[in-house]
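[1] One predicted model, sequence on top.
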Amino acid sequence: MTVADIVLLKRYLLHLDDFSKIQTLHADLNEDKKVNGIDLALLRQAIANQN
């Protein structure tokens, strides 16, 4: 996971880009069958905890 993933997820949430089915599965970090702001927050937290 990198900052580039945050950018991709933000663009998806703003409807600027589409995700493939596999990207959607990977982006659903809390596994609630939805990709939303919660997943973005979890991604940010995971990246912050890498360092």
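    Received it, and whenever you're ready, just let me know what you need. Numbering: from 1, shown residues only.
[2] Could you use CA atoms for every contact and neighbour count after this?
    OK.
[3] So which bits of the longest helix seen in the chain are buried?
    Longest helix in the chain by number of residues (criterion: DSSP state H): helix 37-50. If you call a residue buried by 16 or more other Cα atoms under 10 Å, then helix 37-50 has these buried ones: 39, 40, 43, 44.
[4] okay, now the one to match up with it:
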Amino acid sequence: MLANISHELKTPLNSIIGYNNLIKNNLIRFNSLNSSCQSGLTEWLEIVNQMVIIYCL
């Protein structure tokens, strides 16, 4: 069950992170917003990964 939930959370997060990288590489003026978004998304993805690890123990 957690594997399905993990997939449902991680797939959209990875998509958002990918689009965020495209913005970072192409639109310099959004750099500060992009940095905040990127760090928040990375932290959220790490939380999901830790939840999966804890569940598997």
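    Good, I have the coordinates. Just so it is clear, the structure is predicted and the values come from calculations on it, not from any experiment.
[5] Would you pull the TM-score for this pair?
    Scored against TM-score structural alignment, normalised by the length of the first structure, the superposed chains reach a TM-score of 0.47; 35 aligned residues with a Cα RMSD of 2.5 Å.
[6] what packs against the longest helix of the first structure?
    Packing partners of helix 37-50 of the first structure (3 or more Cα pairs under 8 Å, 6 or more residues apart in numbering; DSSP states H and E): helix 3-13.
[7] Need the contact partners of stretch 43-55 of the second structure.
    2, 3, 6, 9, 10, 13 (Cα atoms under 8 Å, 6 or more residues apart in numbering).
[8] can we see that at 7 Å?
    For stretch 43-55 of the second structure, the surrounding residues in contact (Cα atoms under 7 Å, 6 or more residues apart in numbering) are 2, 6, 10, 13.
[9] what about the residue nearest to the first one when sequence neighbours are not counted, how many residues close to it?
    Nearest residue to residue 2 of the second structure in three dimensions, chain neighbours excluded: residue 52, at 6.8 Å (Cα to Cα, 6 or more residues apart in numbering). Neighbourhood size, residue 52 of the second structure [other Cα atoms under 10 Å]: 15.
[10] thinking again about what came up before, among the contacts of stretch 43-55 of the second structure, which one lies nearest to residue 41 of the second structure?
    Looking at the contacts of stretch 43-55 of the second structure and their distance to residue 41 of the second structure, the nearest is residue 13, at 6.8 Å (Cα to Cα).
[11] which SS class is the closest one?
    helix (DSSP: H, G, I helix; E, B strand; the rest coil).
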